[in-house]
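In: Following is a predicted model, sequence given first.
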Amino acid sequence: MKEMDHDEALQLFTQHAFKSDKPIDDFEDLKEDALHYAGGLPLTLKVVGSNLYGENRKYWKSALEKYKRIPEENIQEKLKISYDGLDDFTKKIFLDIACFFKGDEKEYVTKILGGCGFFPDDGIKKLIDKCLITIGEYDRLMMHDLLEDMGKEIVRQDSPEEPGKRSRLYFHEDVHEVLEKDKGTKHIEGILINLPWGHRKIRLGSEVFAKLERLKILIVRRCDESFCGRLNYLSNELRVLDWPNCSLEFLPTSFHGEKLIVFDISGSNIRDLGRGLQSKASIFIFNIMSICLTFKNLTNIDFRDCGDLTNISDLSSCSNLEKLILYGCKSLVEIHDSVGFLDKLVELRWKDVPA
């Protein structure tokens, strides 16, 4: 990584530490120490400067003492000081972006994190102000690779030797180890399954998720999985169930999914989502190859290319639904009239649907 010369570094640091082209006189004696500890890398200059912005001399001296104790080459530890100063909700937002949502649209992530109770409007603003994330093209949440690595290392340090006791799983070898050998625990709140091309099939038992009571995020990007029998448990804490091409024909009957915000099982073999998804206020005739949804928090539903679905039942209780994708559901013969009365629905796709 190329370092900046002194004048360039001073200009960049000043822009972030003082939101000005010139340092405040009262901090003239401290700025050179700050420059020295930040080093000449643009990322550290931005993050260190943003961490000091708006603070008094006492805070500067305390923070600079921390930077002083970090070896010059340990960039990650310098960056982590900014993370350590965040509140708990904002820390969780940072870690979720690092592990799961880097590159996703801000609005999409905000809905999910809001559903988790993390106050994302406030938290994302703080992360931007601290230069820990940026907003990229098409309003996507972006993060420097070094900051992504830092976030993932923070998660790894939760339990260096036992991945099943970490809050988030994202590295394919850890995911494979924990799921195939049933080493999951209640500590896991999010999983990304993204196995490399050519990776061997992952064999999952019917109780693979039974211990994951607090699981909020399940994202499957690439996975050649096979199940030994029927899946018996999914956490009702799930906010994201993003599992395209899922090999399951049925979801667990105990899965209610009332907290789901994003539901994507496109291209799957799903035939029946289980009685747990039926309305508690009404009784529906539940066809073996139909789906009956009553998720008040859902904003996105993607059933594209689910070839065994025949019926989309009453969606009137999905009052926040914005996107419903059904194209390629070649067995679909009935879509309930309630779809036409969803006030917030802005995207409906149903190409190649017999209904």
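Out: Received the coordinates, thanks. Keep in mind the model is a prediction, meaning the values are calculated, not measured.
In: use CA for all of it now, contacts and neighbours both
Out: Will do.
In: the helices in the stretch 101-250 of the chain, which residues?
Out: Counting by DSSP state H, counting those that start in this stretch, the stretch 101-250 of the chain has helices at residues 106-115, 120-129, 145-156, 172-180.
In: What sits closest to residue 346 if chain neighbours are left out?
Out: residue 322 (5.3 Å; C-alpha to C-alpha, 6 or more residues apart in numbering).
In: typed the wrong thing, it's residue 206
Out: residue 231 is the one closest to residue 206 (C-alpha to C-alpha, 6+ apart), at 4.3 Å.
In: Against that first model, consider the following:
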Amino acid sequence: MHDSLQEMGRQIVLREFPDEPGWCSRLWFREDANHVLSKNTGTEAIEGIVLHPSDPGVQVHANAKSFSKMVKLRYLKISNVRLYNGLEDLPNSLRILKWTGYPLTYFPSHFNPEKLLELKMCHSCIKHFRMGTKPLHNLKTIKLSHSLNLVSTPNFKGMPNLEVLILEGCTRLFEVDPSIQVLERPTLLNLKDGKNLAHLPSSVGCLKSLKVLNLFGCSRISNVECLEKLDVSGTAISEPPSKLYLLKNRYIEFIYLFIYF
């Protein structure tokens, strides 16, 4: 039923401007997206672009100015788009940004998405998370899993409402910014397989709302603080932390060792 309704919606949108996809409110088909992004025919009418990675359609190409006219774009979900000549613009109107395989090491310098709620850019080439100059008070989720160039987390001062940070498989990550202490309601911090991460800021243990910290495979980590659930498999931690009794669920997991209280 869901697929049928989705297909019906696509057909309705396509009837709006069958020969000019740049004037459609949404783009679903790779052929249309490729036409719009490669020829810079996007307009302020476009509010969403959704391209599924499993779609066997044509390769999508983009260039530096592909998004410059899409001033009302709110939802962008694309993957492995070939990008030529860098990227000058991303719309500041974005609420959801999902770009698997983002090919650049940086965000456009004028990208200030103040209303951004969710950013997921797995397998990206991002090296340093630096995004504009304005605070991101609405941002709830950052997922940069398997971004192999990433060496540090963002400065969290401009995103105090961040709840979920997933950096699994970021093997070059060596630093968690001390500003993580400003987060007001974090619930999940996933640093799995952060092989170059040697320590965590002590303030991580003071994040009252943090429920889950995943340090599996962080072989250089040797200190942790109290949490509800703590996965320290594959770390250098050899015994339960002294404040284990403060764990609300009193559960800690080690490789080949399970201790229950």
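Out: That came through, no problem. Note that this is a predicted model, so its numbers are computed, not measured.
In: circling back to that earlier point, next one: the alignment partner in structure 2 of the residue nearest to residue 346 of structure 1 relative to residue 61 of structure 2, how far apart?
Out: Under the alignment (TM-score structural alignment), residue 322 of structure 1 pairs with residue 163 in structure 2. According to C-alpha to C-alpha, to the nearest Å, residue 163 of structure 2 and residue 61 of structure 2 sit 33 Å apart.
In: what about the residue nearest to residue 346 of structure 1, how many neighbours?
Out: 17 (other C-alpha atoms under 10 Å).
In: cool, the one 5 residues further on as well?
Out: Using other C-alpha under 10 Å, residue 327 of structure 1 is surrounded by 21 other residues.
In: Surely it is in contact with residue 302?
Out: No - contact criterion C-alpha atoms under 8 Å: residue 327 of structure 1 and residue 302 do not qualify, at 9.1 Å.
In: about what we covered before: hmm, the match of residue 322 of structure 1 is touching residue 141, no?
Out: Yes - using C-alpha under 8 Å, residue 163 of structure 2 is in contact with residue 141, at 6.0 Å.
In: can you give me the strands in the stretch 51-200 of structure 2?
Out: 61-63, 75-79, 82-84, 96-100, 118-120, 141-143, 164-166, 188-190 (DSSP state E, counting those that start in this stretch).
In: Compare those and give me the one nearest residue 257 of structure 2.
Out: strand 188-190 (20.7 Å; C-alpha to C-alpha).
In: I would like the range of structure 1 that aligns with the helix or strand following the closest one, please.
Out: Using DSSP states H and E, the helix or strand that follows strand 188-190 of structure 2 in sequence is strand 212-214. The counterpart of strand 212-214 of structure 2 in structure 1, using TM-score structural alignment, is absent.
In: matching residues in structure 1 for the helix or strand following strand 212-214 of structure 2?
Out: Under the assignment DSSP H and E, the closest C-terminal helix or strand after strand 212-214 of structure 2 is strand 229-231. Aligned using TM-score structural alignment, strand 229-231 of structure 2 spans no residues in structure 1.
In: which ones are touching the aligned residue in structure 1 for residue 104 of structure 2?
Out: Using TM-score structural alignment, the partner of residue 104 of structure 2 in structure 1 is residue 248. Counting by C-alpha atoms under 8 Å, 6 or more residues apart in numbering, residue 248 of structure 1 makes contact with 227, 230-231, 268-270.
In: that older thread, any shared contact partners between residue 327 and residue 302 of structure 1?
Out: Counting by C-alpha under 8 Å, 6+ apart, nothing touches both residue 327 of structure 1 and residue 302.
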